Structure formats: C-alpha cells, structure tokens
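[1] Sequence and predicted model, in that order:
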Amino acid sequence: MENVQNKRRAKAVIETSFEALPLEIQTEILSRLPLKTLMKCICTSKKWASLIRTKEFINLYMSRSTTKPRLFFTIYQYNITTSSKPSRNISEVLFQSVYHEEEPLLSSGQQQVLLSPDLGYEASSPVRGLICHRLNTEFMIFNPGTNKSQHLAEIPLPNKSAPLRFFFGYDELTDVYKVLCVAEVTKEEQHVFTIGTNEAAWRQITCEHQHSPTPTAQGLCKEGVLYYRARSSTGRGLVMMFNVRSEEFSVSELPEDMNIENGWDVSNCRDPRGWELVKYINGADRAVALVDDSQFSHEVVYEWNWNKVFHIWVRNEVAGTWSRIRIEIPFYKKTVDVPTLYFFRGTTRTGKLVFSMKHFLPKIDGKISIYVYYYDPETKDLRQYKIQGGEKGHCLRFYLDHVDTPMLI
C-alpha cells in the first residue's frame, strides 16, 4: 500500500506544471537559463514574458551574470578602395563573446552576431551587456546576446556634419544608463540621452571645459564615471571625466612627461601614438590606467632574458594624480607569437593581465583566429588561448568583463 502511495506522489510531482510552482522558484529557475532559452520562454508564455521583463528579474539575472564575465570582440571587415583618396567603407561587423576564466578557457558559451551597417557606423564600448550604436545622428541601444535593439530619438544638432563623439555609461546607485555626445571643441553642443525614461529626448547640457575627444576615444565606464581621452583647445592631452548621475564634467591633468599625442592613421585602422584607457586591478586597488600602445611595437628592445617590460600610468582617484608603474613579463618573447603584435588590454577581476591582437587578423584554415594571452603575476604563468573568429576581418576591438543581460530581450 505504501509503495502505491509513493508512486502516486511521484506521478503527481512529475505532472505538476511549471506555472504551479511558487513564483520565487519559477524566478530562480528562469534566472539560471541562457539568453537564447529565455527568448524562447518569452515566445512560449505571456506570463513568463511578463516575469522575465520585470526589474526584479533583470537585477537577479544580472547578479548571476556578473559572476561569469565574458571576453567581447568586435571584428570589422572593410571594403578598401585603392585610389588617390582611399575609402574604408564598413561592410560587416561581427560581435563575438566567450566566457573567460573557465575551463576550457575561451571556448564555452560562445555567442556571435553579424551586422552589415551603412557607412558612418560606430559602436561604443559595451556596458553591462549593452552597446550603443551610432549611424550619423541616429542612435540605438543593442544587446548582442539577444540581437535585439531599441532606437533612440535622433540627436538635434544644428550642424549635422560637425565632428561628434559619443560615450555610453551607467550609474550603479540610480540604475540608469545614459548616452553622452560631445561636439568638437565647444561648450554649447553637449547632449545627454537617459535610457528608459519617459522623456525619450536628448537634453543639452553645458561643459565649462573646452575640449575635443580624440578620434579614437573609446569611453571607459567605472563606478558611475565615464572616462575618455581628449585634447584641450591648446592641443594638450587630457582625460575627461563625466559623472553619469550628476552630469558634471571634470578634467584630469596629465603629467608633463607622459607625452601624449593625438594621432590617427586611418589607412591602418590604428592609432600609431595611441594611449588606451584600461581597467587595472592590483590586489585591492581597482583603478583606471593609461597604456601607450607604442610600447608594443616591433621596434621595442627586449631585455637580454627576453622579458617584456612596459609602463602604464595609473590614476589615484583620491589624490587625482597619475603614477607610473613598471610591469615586467618574464620570457614574454619566447611565449608570445612574434611578429604579431599583442597589446595590453587591462586586467581580469582576479588580477590577470590580458594581451590581445588589435588589427590585421591572420587566417588559419580560412578562418580568423584570435589569440589572447593571460599573465598571472602571482604564479608568473603566461598562457596563450585561441578563439575561432569569422571568415574575414581587418580590425579588432577587445573588451573585458562583458556580461549577459536580459534587457531588450
């Protein structure tokens, strides 16, 4: 008799529908699903769709996603015309991401999205799983994990052909995303768009510091502050800071001996004298740093033991100053694939230094192969990993700590 009752209970449990489970258990199960599965759930049930799109569920999903950060790559394929005035029209952009700091490293959870944008297309650095796209004066927020997007209002500029740079940021305390547009050396044409508000319009704000973002400036968002490289009206190199919450600008003066120049080699898709903003973690210190890409050129002389030595400038947020730090990688030249150039791209959350390619990706078996190096300062271990990319590519942009988000799903 007891066995019969147990079988009946087991059958009842099996036949219990998902909807019959308590809401907190449904939420817990859904929050552990990959993005593609969540998209199927939204199409399957209106109730699930309503639950997945709530603020509470998004926050829960993001809290799990941030514990499994991704490496994110943007591969640009150009149509290059050889003439007296060469053009480099974008034909395709491949967004690709993989999990990192897992085994097998750089091969699990791979995602790919291919776009074919028009001339004038630009993309921001990813922020909490989202990217801001720009095509002339039109903008949209894009989720590469779901291939979904949200169009923003067109920015109202009196001079639509004026040089314009844009940056995408997020403030943790207010849980707000904003897009900042900065015109060329002017106080009057700074605009901000707040995502997810009822305004749905650009607002003009004022910056008291005359500056122009460098043509290659990629914003770096850290703890509610947007950092980007710029130059003053006198041509001096600067790092500008924009507080996403208060919408106030501030300037970080750079040391005289940093010798930052602003140059852009359009034909080679690179900044020959480029300084990149990266996140640098050293123990408990989490800072913004500047690295000079020229230190990774072929002309750099290695030490007699083939160690790689380079320097970065790290910002002290409390004092507002920059300090020069020497970094040495033992036997770098013996391990790294020479003559390909690998540039320092920042540190992982566990403090590992990451080096990646930047442009002119080589093909292996008809496919682009992306190589990444991880260096552990504690164990002195330098390891190479390969990621299979797309069919073709000329320029690579590389970002750490990308995450999955159910926003715009």
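    All right, it came through fine.

[2] make it CA atoms for all contacts and neighbour counts henceforth
    Fine.

[3] buried set for the helix or strand where residue 90 lies?
    Assigned by DSSP states H and E, residue 90 belongs to strand 87-99. Using 16 or more other C-alpha atoms under 10 Å as the test for burial, strand 87-99 gives 88, 89, 90, 92, 93, 94, 95, 96, 97, 98, 99.

[4] Distance to residue 108 added to these, as JSON lines?
    Formatted as JSON lines, the buried residues of strand 87-99 follow (distance: C-alpha to C-alpha, whole Å):
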{"residue": "88", "distance to residue 108": "33"}
{"residue": "89", "distance to residue 108": "33"}
{"residue": "90", "distance to residue 108": "29"}
{"residue": "92", "distance to residue 108": "24"}
{"residue": "93", "distance to residue 108": "22"}
{"residue": "94", "distance to residue 108": "18"}
{"residue": "95", "distance to residue 108": "16"}
{"residue": "96", "distance to residue 108": "12"}
{"residue": "97", "distance to residue 108": "10"}
{"residue": "98", "distance to residue 108": "6"}
{"residue": "99", "distance to residue 108": "6"}
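
[5] In addition, the following structure is provided for comparison:
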Amino acid sequence: MENSSFDTVFSLDLQKHIMSFFTLKSLAKCICVSKQWASLIRGEDFAKVYLTRSVDRPRLMFMVSRDRTQPPEPEMSWFHDVCENPSMETLFHSVYLKEKEEPLLSSGQQQLRISYVQPITCSALRPVQGLVCLHLDNQIVICNPGAKTFRKLPEVDGGNSEVCINCFLGYDKATDVFKVLCISLYDMSETPITTYQVCTIRSTAGEESWRPITCEYGHKPCDDGLFIDGVLYYKAERYSDKARVIMSFNVMSEEFSVIELSEQVSRGGHSWDLVNYNEEIALPAPVGYNTSGLQMWVRDQMGEWLLRSIPIPPWKQTVEDKPFYFVGNINRTNELVFTDSPSLGNQNLPYIVLLYDTNSGDLRRFKIEEVKGHYVETFVDHVDSTWLI
C-alpha cells in the first residue's frame, strides 16, 4: 500500500485503542514523533481510554524514605537548585499487581527518586487518578511518577517552624480537574490561626494560583487524608472541644463537613489509619500474632459506624510475632493487603507484604527486596495516567 502510515491505515478510535496498551515511557517517545500523535496522546478522550485500561492493571506503590544511595535524578533539577548536596531521598517504587504471580510484583516496575537535605522533608499524599502531590517544605508539586513529570504550584506562604502546612489532593470528575486543598496552621497562641486555600490543576499548563476559601469548623488536620468518589477525608482535632473527628471536603463544591466518631470508635480508634475499604472509609486496627484476623470500623452509606471482623485462619502460620497493618483491598482480586510496620528502623531489612484472598482463603507472604528504607508507606490504588505527559 503506497503512502500508508499508522495515521492513514487505522481509524482514530483504533489508534487510541492500540496506544492504550503502550507504557508511559513509550507514550512519551511517541509524543516526539509528530504533532498529531502528541495531540492524540495528550487529549482528554485518550486520557480516559488509558485510565480505564490502567484500572484493570492495578499497581502497588511504595514510598520509601532513606539515606541517599545514588546521585540525584536529572528530572529533579528544579529542586536541586535549592537543595545542594542532598543526604536523603524518597523513592517511589510501583509495580503491576498480578494474580498468583511468583515472585510478586515483578513486572512493569517504575521508580522515581527525590533527593533532599534535612531538615527539609519530602512527604507525599496518596495517589489519586495516577498523580501524587509532593510537599517539600512550602513547595507543592504535582507529580506523575510513571512518566517522571512534574508541575510546580505557586509557593505557599509560611512553611517554617511556626506555620504547619497540610495538603490534600482530590479530583473533580465532572470538570476533569485536580484540586489541592492547603490548610496552613499557626498554632503558637491560645487561638490557632488557620487559613484554607485551593489550587485547581487542569490538564494543560496554565497560571495556577491559590484561592482562599472558608471553613466554619475550626480544626487541626492529623493525617494525610483519603480520597473516595469526589470527597476528601482526613482525621482532625476540633478546636472547640479537642474531640477527634473526620473532616470531609467535597472537591467539586469546596464545602467542608464533619463526621463524628461514635463513642465506641473514639475509645479505640485514635491511632488507627484511615483506609479505603470497598469505597467506604474504614478505621482498621493493627493485626497482631494473637488476633488471627482483621477488625475495623466501617462507615456505611447511611453514616453508621459498623464493626467488621474478618477472620483469617492461616494468619498464625504465615506471619511473625509482630503487627501488620491493613492498607486497603483490591476489588478486582478480592484480596486484602497488609504491610509491615512503616518504620523499619534498619533500612537493610526487606519489606513484607501479605495478600489475603477472601474467596479462596489463601494468605500469601512476599518480601519486597527492592523496598528498603527507614520509613515505608504502601498505596494500593495507584494507576498509570497520561496527565502531565
């Protein structure tokens, strides 16, 4: 066929379908082929097709804080200018989660390292729709870990020892935009001063800016939050009575509300992490050697807190005499994911992941040799995304 090409032989829909199987690294190369391919890959329609396929190929992401092991990556040059001779680094390591694969998580590995100098710390929010929000002192950055691309947001006022900055990332499906909620707290007086701001991030780079918003519920955030179906949730301490509550923030309407904890939940759940369990917020207890199962408080669609107990018969035969932590479930495989303690202490020790299949009753144990550090966080809801490519 004379003068035939990928563009002329295949329809636009078929081109999108074929490219949806490409890795992010391959798509980044395709962007350089032609303006037409770049427009297709960066288009809103292709982003939806790619994300839909990515959901069927879930990833497990580990965020590792450790001593720096290698020279800083060139992609982080925007941060190296203000961070000379970095001594620490945060590693993002993600892999496809395949059913019954041995060894676990051996395919599709992606890694990104961010170097920094203490006392600056690098914290990251749970991934949302394939993106991660990085918080480096008073610098907020939106990152696509798989593509190793970034978008810096305007600096937030404060970021010193007297001002505590908390950030939360959410996605508004109706308008196809991400939003970062930033709460700055000056807590050096009897009456804390709190400011609330929002920054909207669109697919095409623009002049992002922080917009002030109001919140009638005075509170202090206590964790990095959880995003479920258009709503951000995070644990907080209410100023008025020092009670522990869960705050919710509707990403589309930008309105706050308070979720009260029942007396039973309050008695035992202060130190429990906020987890996404079947698209509902849950407060699970650590699972120890003598517990032989998972217990957690789950808030149902009617707003009631229910205690769920999931026995795991082979637990004692599989784990060591130490606690494991429930970090979420994988709907596609009906598996519960448990991880080692986030604070490993010795960064030479391998990280342990447990997967419990609620259908078959199988409990699988894996050592993740690539993940070693002083502190490790695990996220089960990461996907590939073409945002920021």
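    Done, it's in. These figures come from a predicted structure and were not determined experimentally.

[6] out of the buried residues of strand 87-99 of structure 1, which one sits closest to residue 124 of structure 1?
    residue 95 (12.2 Å; C-alpha to C-alpha).

[7] Can you find the partner of that closest one in structure 2?
    Alignment of residue 95 of structure 1 against structure 2 is given by TM-score structural alignment, with residue 92 as its counterpart.

[8] residues in contact with that match?
    Residue 92 of structure 2 sits next to 61, 62, 63, 64, 110, 111, 112, 113, 145 when contact means C-alpha atoms under 8 Å, 6 or more residues apart in numbering.

[9] All the strands of the stretch 1-150 of structure 1, residue numbers only.
    70-81, 87-99, 111-115, 121-123, 131-135, 138-143, 148-151 (DSSP state E, counting those that start in this stretch).

[10] After the last one, heading C-terminal, what element do we hit next?
    Scanning forward in sequence from strand 148-151 of structure 1, with DSSP H and E defining helices and strands, the next element found is strand 164-171.

[11] Where in structure 2 does that next one fall?
    Using TM-score structural alignment, strand 164-171 of structure 1 pairs with 165-172 in structure 2.

[12] Contacts for the matching stretch next, please.
    By C-alpha under 8 Å, 6+ apart, the residues outside stretch 165-172 of structure 2 that reach it are 125, 128-129, 132-133, 135, 138, 158-159, 177-185, 221, 224-225, 227, 230-232, 251-252.

[13] again with stretch 315-333 of structure 1
    252-255, 287-289, 302, 305-314, 375, 380, 382.

[14] just stretch 147-158 of structure 1 next, same as before
    With C-alpha under 8 Å, 6+ apart, stretch 147-158 of structure 1 has contacts from 113, 137-143, 189, 200-202, 408-409.

[15] Just the buried ones from the residues you listed, in ChimeraX syntax?
    Buried residues within the contacts of stretch 147-158 of structure 1, by 16+ other C-alpha under 10 Å, are selected in ChimeraX with:
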select :139,140,141,142,143,189,201,202,408,409
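
[16] Take the contacts of stretch 147-158 of structure 1 and write them to TSV, including distance to residue 364 of structure 1.
    Shown next, in TSV, are these (distance: C-alpha to C-alpha, whole Å):
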residue	distance to residue 364 of structure 1
113	21
137	38
138	37
139	36
140	34
141	34
142	30
143	29
189	46
200	46
201	47
202	46
408	35
409	35
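
[17] just how off-centre is the match of strand 164-171 of structure 1 within its chain?
    Distance of stretch 165-172 of structure 2 from the chain centroid (C-alpha atoms, centre = their mean, to the nearest Å) equals 11 Å.

[18] after superposition, how close is that stretch to structure 1?
    Here stretch 165-172 of structure 2, set against structure 1 after superposition, deviates by a mean of 1.2 Å using mean C-alpha distance after the TM-score superposition for structure 1.

[19] Just the helices from structure 2, written as ranges.
    With DSSP state H as the criterion, structure 2 has helices at 6-9, 12-19, 24-31, 35-41, 44-55, 77-80, 263-268, 315-318.

[20] hmm, who's touching the first one?
    Applying C-alpha under 8 Å, 6+ apart, the contact partners of helix 6-9 of structure 2 are residue 15.

[21] Recalculate using a threshold of 10 Å.
    1, 3, 12, 14, 15, 36, 37 (C-alpha atoms under 10 Å, 6 or more residues apart in numbering).

[22] Buried subset of these, written for PyMOL?
    Here is the PyMOL command that picks out the buried ones among the contacts of helix 6-9 of structure 2, judged by 16+ other C-alpha under 10 Å:
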select buried, resi 15+37
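
[23] Could you dump the contacts of helix 6-9 of structure 2 into JSON lines and include distance to residue 172 of structure 2?
    As requested, the contacts of helix 6-9 of structure 2 are exported to JSON lines (distance: C-alpha to C-alpha, whole Å):
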{"residue": "1", "distance to residue 172 of structure 2": "46"}
{"residue": "3", "distance to residue 172 of structure 2": "43"}
{"residue": "12", "distance to residue 172 of structure 2": "27"}
{"residue": "14", "distance to residue 172 of structure 2": "28"}
{"residue": "15", "distance to residue 172 of structure 2": "27"}
{"residue": "36", "distance to residue 172 of structure 2": "28"}
{"residue": "37", "distance to residue 172 of structure 2": "27"}
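
[24] And the contacts of helix 6-9 of structure 2, which is closest to residue 79 of structure 2?
    Ranked by distance to residue 79 of structure 2 (C-alpha to C-alpha), those are led by residue 37 at 30.4 Å.

[25] Residue in structure 1 paired with that closest one?
    Per TM-score structural alignment, residue 37 of structure 2 is aligned with residue 48.

[26] Please name the residues that touch its match.
    Listed by C-alpha under 10 Å, 6+ apart, the contact set of residue 48 of structure 1 reads 19, 26, 27, 30, 38, 40, 41, 42.

[27] From residue 30 of structure 1, how far off is it?
    9 Å (C-alpha to C-alpha, to the nearest Å).

[28] Start and end of stretch 342-358 of structure 1, how far apart?
    Stretch 342-358 of structure 1 has its terminal residues 7 Å apart, counting by C-alpha to C-alpha.

[29] overlap in contacts of residue 48 and residue 30 of structure 1?
    Common neighbours of residue 48 of structure 1 and residue 30 (C-alpha under 10 Å, 6+ apart) are 38, 41.

[30] hmm, back to that, would you turn the strands of the stretch 1-150 of structure 1 into TSV with distance to residue 334 of structure 1?
    Output for the strands of the stretch 1-150 of structure 1, formatted as TSV (distance: least, C-alpha to C-alpha, whole Å):
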stretch	distance to residue 334 of structure 1
strand 70-81	25
strand 87-99	27
strand 111-115	32
strand 121-123	35
strand 131-135	37
strand 138-143	39
strand 148-151	43
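
[31] could you pull out the strands for the stretch 151-300 of structure 2?
    Using DSSP E, counting those that start in this stretch, strands in the stretch 151-300 of structure 2 cover 163-172, 177-186, 193-201, 210-213, 219-221, 226-228, 231-238, 244-250, 255-259, 275-277, 280-284, 293-299.
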